[in-house]
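Undergrad: Coordinates only, no sequence provided:
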C-alpha cells in the first residue's frame, strides 16, 4: 500500500471513532448550558483542564513513547511485548506511589470532588496508555471503536446523571471515570494484550532510551497546557469563574474544529513515522502540509461564517457573550493545524527536545500577552493571546523544520486567505443578517474554488 492510500485508510478509520467523541462534545453543550449555571460549568471546565495537565506529568508521557517505539517494532511480537510490559510496569509503579502519597495528603486538601478528580486522573492515565498501544500496534479499528465506546458511554451517563439524578458536576466526573474503565476493558480484551504482558518481559535497560524520548515531552505538555489552559486560570482569578464558563463555551466550537484535524493528525503522525527516512519523504511531507493547510483554512472560514446561526441553535441565551471570541479562537486553531503538522515530523525523527523548546516559547508568549491585556479588554485577551501564541509556534516550527525538510508553502494562497479572513471578521462583528448572508456566500465560494485540495487529501493514487 503506498503512502497516500495508507494515510487515507487510517484517517477514515480514526475519523469514525474521533468524530463520535467530538460531535458528542457539541451535542452535550445544550445539556450543560441548560442544567448548569455559568459558574458551575466554569468549575467543571477548570477541573477538566487541570486533569489534562496532571495526566501527562504523572505518566512521564510514556504513553506517547509506547506509540512511537511500537511503530518501529510492531511486526516483532517479542520486542513489542518488552516495550508494552516495561512501560505498563513503570506506569503501575508510578500510580501506586502516587496513590500512597495522595491518601494522607487528601485530608489536608480542601478541594471539592478531590477523590473523583484523582480517580479520573488515574483512569485517564491508563486509558491513554492502552489507546496509544493500539495505535502503535497498528490496530486503528480497535482504537476507533474504543473512542466510540468512550463517547457513547459519556453521553448516556451524562443524560442520566445530570438532568435525571441532578448530580451536576460530580455526575460529569463519574461519567468520565466509567467511560475510561469501559475503554480500558475493551482495548485489553480486543487487542488480546495478555499475550503482550509478561513479568519476564520487563527490561529496565529499555527505560533509558524510552525516557530520553518521553521526558522532554513533559515540559512540552506543560507548555501546551499553558497555551490551552492558562487562559482559564487567569480568567477565573482576574475576572470570575462565571467569565470562565462563558469562555469555556467559546472554546467548544474551536475545539470541534481542531478535533476534526486531530483525526487526521493521528494517522499523519503514524505515516510520517513510518516513511520519514524514505527517499521521497520531503516531497510527500511538503505536499500534504500544503493540502491540509488549504483545506482547513477554507473550513475555518466557513465555520466562522455560519457561527451566528449555529451558536443560537445550540447555546442557551445566557451564554450569548461567548459568541464574540469564537472567530478569534478558530483562527488560532488554523495556526494550531500547522503546529500539529510540524509536530508529527519532530516526533517521527524522535526530536522531542525541539518539540519542548518551541512549545515553551509559545507558552511564555501566551501568558505575557494575556496578563498584559486582560484588565483592559477582558475575555478578548485570552482569545487574542491564544491566537498569537499558536502563530508564534507555527512560524517558529516552520523555519526550524525547513532546516531538515524542504517545505514550500503556497504564499499566494496565504496572502489571499489573510485578506478574506479580514473581510469575514469585519462582517462578523457587524452582527446583522445581511452581513451573515454575505459571509456565508464568501466562505462557500472560497470552499468551492478550493474543493480540489479537499479532493486531493482523500484521493487514492
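TA: Looks like it arrived, so ask away. Source: prediction; values computed, not measured.
Undergrad: going forward, measure contacts between C-alpha atoms and count neighbours the same way
TA: Fine.
Undergrad: which stretches of the stretch 251-400 of the chain form helices?
TA: Using DSSP state H, counting those that start in this stretch, the helices of the stretch 251-400 of the chain run over 281-314, 326-348, 352-377, 379-401.
Undergrad: try this one next to it:
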C-alpha cells in the first residue's frame, strides 16, 4: 500500500470513529448546560483542562514516543510498550507529593465565593492516572496497526462517557463530581477493553528492559512535555484567567463557546491521527517534500472552508447546542474559529519536527506562542473579558503557524500556496468583522463571503483530492 492510499484509508477509518464520537459529545452540550449551572460548568471544565496540562507532565509525554518508535520496524514492540508503562508509573508516583500545588489554581463564582482545585485533588489524580494509561495503550495499538480498533475504541469511550454522564448527572445528581468521574470511568473501561481485545499483556516484559531504547524514547518525549503544556496554555489559559479575573460563570460560557470551533479541530484530529501513520516512510527527500506540500495545501483548503462555515453559523450553533442562558457566547466563536483554523495548520507543520525527531524546535515554537497568549490574556481580559481571551487565542495560534512555517523549512520546505492562503485569511477577517458588527443584511453578507472562501479554495481542494485518488 503506497503512502497516498494508506493516508486515505486511515483517514476514512479515523473519520468514522473520531467524527461520530466527537459529534456525540458536542450534541451533549445542551444536556450539560441544562443541568450544570454556569459556575458548575466553569469549575468542571477547569478541572478537565487542568488535568490536560498535568498528564503530559506525569507521563513525560511518553505516549508520543510509544507511537513514533513503535512504528519503526526495527524496534521491539514489547520493549516499546513496557518502557511506556514503566515511565508512566514512575512519573505518577513522583507526582503524588506535589498535590498542594493545586491550591495555586483559584476561581471565584458569580456569587462571590471562591475556592481552589485542591478541593478536588484525589479526583484530579485519578483522572490523570486513567487518562495517561489509556493514552499509552491507544497509541500503542495504533503503532501495532490496529487502526480499526483505535477508531472503535473512540466511539466506545464516548458512548460510555455519555451513558455515565446521564447516570451520574441526571439520576445521581453528582454535578461537578459526576461530570468528571464519568470521564474517568470511561477511560478505565477503554483501557481494560484494549488489554483484552488486543492482548496487550503479551507485550509487557519488565525483565527485558532496553535501557538504550529507554534513553532514546525519553530524549524524544521530554521536550514534548513543556511543548504539551504550552499547547494547553495557548488553548485554555484564557478560561483559567477568566475564572480568576472575572468569574466561573463567564468562564463556563466561554468554555461552551469554545466547543463549537472544536469542530474545526476535529478535522485536525482525524487527519493528524492518520497522518502520523503515513508520514513515516522510506521516500527520498524530494518525494517527501512533494508529499507534504500536496497534502498540506489540500488540508488547509478543508480547514478554512470549515472555519468560514463556523463563523457564519456562530449564532445558530449556540442556539442549538446550549440553553438560552449561554447564548451570549456566540460572540467568541468567530475569533476562536479563525484561531482553530491556524491551529490545525500549525499541527500539520509540527509533523515535520516529529518526523525528523526534532522535538526541541517544536517546544520552542509552542513556547513562543504561549508567551504571546499569556501576555495578551493579562492585557485584554481585565478590559474585554471573554472577547479578550478569544482574541489572545486567535493571535497566538496565528503566531504559532507563522513561526513553524518559517522555522521548519530548515528541515523540510513545505511549498504552501501563499496567494490562496493570504486571500482566504483576508476574507475570513472581513467575515469575522461583519459577524461581530451585524450590519444590515448581515446574513446575506455571511453567505456571500462563505461562497467566496469556498470558491477560492475549491480548486486547490479538487486538485489535491484528484492527486490523492490518482496516486492511491
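TA: Nice, I can see it. Keep in mind it's a predicted model, so treat the numbers as computed, not measured.
Undergrad: before we move on, the earlier item: is it possible to get TSV of the helices of the stretch 251-400 of the first structure that adds mean neighbour count and distance to residue 163 of the first structure?
TA: Shown next, in TSV, are the helices of the stretch 251-400 of the first structure (neighbours: other Cα atoms under 10 Å; distance: least, Cα to Cα, whole Å):
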stretch	mean neighbour count	distance to residue 163 of the first structure
helix 281-314	19	17
helix 326-348	23	27
helix 352-377	19	35
helix 379-401	22	30
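Undergrad: Ok, which of those helices comes nearest residue 169 of the first structure?
TA: Closest approach to residue 169 of the first structure among the helices of the stretch 251-400 of the first structure (Cα to Cα): helix 281-314, 20.3 Å.
Undergrad: thinking again about what came up before, any chance of the helices of the stretch 251-400 of the first structure in JSON lines, plus distance to residue 80 of the first structure?
TA: As requested, those are arranged in JSON lines below (distance: least, Cα to Cα, whole Å):
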{"stretch": "helix 281-314", "distance to residue 80 of the first structure": "26"}
{"stretch": "helix 326-348", "distance to residue 80 of the first structure": "18"}
{"stretch": "helix 352-377", "distance to residue 80 of the first structure": "22"}
{"stretch": "helix 379-401", "distance to residue 80 of the first structure": "30"}
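Undergrad: and of these, who's closest to residue 446 of the first structure?
TA: Nearest of the helices of the stretch 251-400 of the first structure (Cα to Cα): helix 281-314, 6.6 Å.
Undergrad: Tell me the helices and strands packed up against that closest one.
TA: Judged by 3 or more Cα pairs under 8 Å, 6 or more residues apart in numbering; DSSP states H and E, helix 281-314 of the first structure is in contact with helix 241-275, helix 326-348, helix 411-428, helix 433-449, helix 451-458.
Undergrad: and with 6 Å instead?
TA: helix 433-449, helix 451-458 (3 or more Cα pairs under 6 Å, 6 or more residues apart in numbering; DSSP states H and E).
Undergrad: Output those in CSV; the columns should cover mean neighbour count and distance to residue 58 of the first structure.
TA: Converted to CSV, these look like this (neighbours: other Cα under 10 Å; distance: least, Cα to Cα, whole Å):
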stretch, mean neighbour count, distance to residue 58 of the first structure
helix 433-449, 16, 43
helix 451-458, 16, 37
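Undergrad: Nearest to residue 350 of the first structure among those would be which one?
TA: Here helix 451-458 is closest among those (Cα to Cα), at 25.8 Å.
Undergrad: tell me the angle the closest one makes with helix 281-314.
TA: 110 degrees (axes from the mean of the first three to the mean of the last three Cα atoms, to 10 degrees).
Undergrad: hmm, who's touching helix 451-458 of the first structure?
TA: 8, 291, 295 (Cα atoms under 6 Å, 6 or more residues apart in numbering).
Undergrad: so how far is it off the chain centroid?
TA: 23 Å (Cα atoms, centre = their mean, to the nearest Å).
Undergrad: Now do it against helix 433-449, angle only.
TA: 50 degrees.
Undergrad: picking that back up, out of the helices and strands packed on helix 281-314 of the first structure, which is closest to residue 55 of the first structure?
TA: helix 451-458 (33.2 Å).
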